[in-house]
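1. below is the structure, and that's it, no one-letter string:
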């Protein structure tokens, strides 16, 4: 993908983030901490311009969902989002959008479909494209909202970007992503 198509994919994800399958807006997380991100500490190491490498090679197969991610708890929701990102990173590294399990997201999730456009045509074994940190889950009506700090790794096509991701999950015999919202840090 060239820089323009990556930018377009990110823009489409940002635009689609507001599109949900529900007619009523999701309730915001209950705590203010779930809505804020903090700047890295002054003694934090500078980020490298090299792509992050996972400890496992991409040809080890797709990640297996951990047992905790199958629990209908806030910790289970956090583990599920972590698994969702691991699955996306595997699909990205293997350059195979079909490697992203369809059961992880609701069929009506437009923003979920939008991130599949970020998957490159050329495999990048061991590459980690998205990193989520500080996952925070809050029950909100029939949904669970999981927010996190998000880092998009630098690639030849785009610079490293940071922001906040908010995953809206629903439970129907297991977690499913209903919507993803991403706000880039300024």
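-> Sure, I can see it. What you see is a predicted model, and the numbers here were worked out from it, not measured in a lab. Numbers count the residues shown, from 1 in each chain.
2. make it CA atoms for all contacts and neighbour counts henceforth
-> OK.
3. other SSEs contacting the longest helix seen in the chain?
-> When the chain is parsed with DSSP state H, its longest helix is helix 74-94. For helix 74-94, the elements it packs on are strand 130-140, strand 143-152, judged by 3 or more C-alpha pairs under 8 Å, 6 or more residues apart in numbering; DSSP states H and E.
4. can you add distance to residue 5 and mean neighbour count and give these back as a markdown table?
-> Below are the helices and strands packed on helix 74-94 laid out as a markdown table (distance: least, C-alpha to C-alpha, whole Å; neighbours: other C-alpha atoms under 10 Å):
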| stretch | distance to residue 5 | mean neighbour count |
| --- | --- | --- |
| strand 130-140 | 17 | 18 |
| strand 143-152 | 15 | 23 |
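5. let me have the ones you listed in TSV, extended by distance to residue 184.
-> Listed next are those as TSV, based on distance: least, C-alpha to C-alpha, whole Å:
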stretch	distance to residue 184
strand 130-140	13
strand 143-152	9
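6. which one, of the ones you listed, ends up nearest to residue 177?
-> Proximity to residue 177 (C-alpha to C-alpha) singles out strand 143-152 among the helices and strands packed on helix 74-94, at 9.7 Å.
7. doesn't residue 164 make contact with residue 183?
-> Yes: between residue 183 and residue 164 there is a contact under C-alpha atoms under 8 Å: 5.3 Å.
8. so between these two, which is more surrounded?
-> Neighbours per residue (other C-alpha atoms under 10 Å) separate residue 183 from residue 164, with residue 164 holding more: 19 against 14.
9. without its sequence neighbours, what residue ends up closest to that one?
-> Nearest residue to residue 164, sequence neighbours excluded (C-alpha to C-alpha, 6 or more residues apart in numbering): residue 149, at 4.7 Å.
10. one more structure, for comparison:
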């Protein structure tokens, strides 16, 4: 009994004087964050799409992509959700109209502050406009790109009936000898 008491008191004293740094996860993109979809010619900046009561405000995105506030971000496990317009208010193609040309295996590249993250497209699907499953948190790292499905605008509700969802998973690191070979051939940057 006395040994347990000493152990508890010792642990309490240590915990009082122990300084534990608190590192908060980054909540969203910093200035200069970008998204590149090289196979379809998209290179754009990523900004925050703020959560406003029950939805995200994407009205100011223009040709940028919005990180849906509250979803995961780089350096934290989970579902990084990026939204962009497939067409502008006049029906012209917008930044995410190119999602229709992506195929399984295509690269998705995100960068911020000189750090580059590479992903590969693993799923492409259409979902109902009100289906929230694509933005649910995940235990694994992934990037979810979503946009309104062209041709599904419903004038009676002034909204789209469907969304196009593209999911990409991280590219596993290459073994050192293969990475060096790829760098030698110019297929990968040296950094």
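-> Looks like it arrived, so ask away. These numbers were taken from a predicted model, which means no experiment stands behind them.
11. next, the TM-score between them, please.
-> TM-score of the superposed chains, computed with TM-score structural alignment, normalised by the length of structure 1, equals 0.27; 90 aligned residues with a C-alpha RMSD of 5.7 Å.
12. quick check: what element follows the lengthiest strand in structure 2 along the chain?
-> Assignment by DSSP state E gives strand 115-128 as the longest strand of structure 2. Next helix or strand after strand 115-128 of structure 2 toward the C-terminus (DSSP states H and E): strand 142-148.
13. same for the following helix or strand past that following strand, what does it pack against?
-> Of the helices and strands lying after strand 142-148 of structure 2 in sequence (DSSP H and E), the nearest is strand 153-154. Where contact means 3+ C-alpha pairs under 8 Å, 6+ apart, strand 153-154 of structure 2 is packed against strand 159-160.
14. can you name every helix or strand that the strand it packs on contacts?
-> Right, strand 159-160 of structure 2 is packed against strand 153-154 by 3+ C-alpha pairs under 8 Å, 6+ apart.
15. before we move on, the earlier item: buried set for the longest strand of structure 2?
-> 118, 119, 120, 121, 122, 124, 127 (16 or more other C-alpha atoms under 10 Å).
16. surely the last one meets residue 166?
-> When you say that, I think you mean residue 127 of structure 2. No: using C-alpha under 8 Å, residue 127 of structure 2 is not in contact with residue 166, being 10.8 Å away.
17. picking up where we left off before, could you pull up the residues touching the residue nearest to residue 164 of structure 1?
-> 37, 132, 133, 134, 135, 162, 163, 164, 165 (C-alpha atoms under 8 Å, 6 or more residues apart in numbering).
18. distance of it from residue 136 of structure 1?
-> Per C-alpha to C-alpha, to the nearest Å, residue 149 of structure 1 is found 9 Å from residue 136 of structure 1.
19. again, but for residue 76 of structure 1
-> 11 Å.
20. on that earlier part again, for residue 16 of structure 1, which of the helices and strands packed on helix 74-94 of structure 1 is the nearest?
-> Comparing the helices and strands packed on helix 74-94 of structure 1 under C-alpha to C-alpha, the one sitting nearest is strand 143-152, at 17.0 Å.
21. the closest one vs strand 130-140, what angle?
-> Orientation of strand 143-152 of structure 1 against strand 130-140 (axes from the mean of the first three to the mean of the last three C-alpha atoms, to 10 degrees) gives an angle of 160 degrees.
22. return the set of buried residues in the one helix or strand residue 179 of structure 2 maps to.
-> Element membership for residue 179 of structure 2, per DSSP H and E: helix 176-184. Across helix 176-184 of structure 2, burial judged by 16+ other C-alpha under 10 Å covers residue 179.
23. coming back round to it: which SSE is immediately downstream of the longest helix of structure 1?
-> helix 110-116.
24. what is that following helix packed up against?
-> Against helix 110-116 of structure 1 (3+ C-alpha pairs under 8 Å, 6+ apart) you get helix 3-16, strand 175-184.
25. could I get these as a markdown table with distance to residue 80 of structure 1?
-> Shown next, in a markdown table, are these (distance: least, C-alpha to C-alpha, whole Å):
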| stretch | distance to residue 80 of structure 1 |
| --- | --- |
| helix 3-16 | 20 |
| strand 175-184 | 7 |
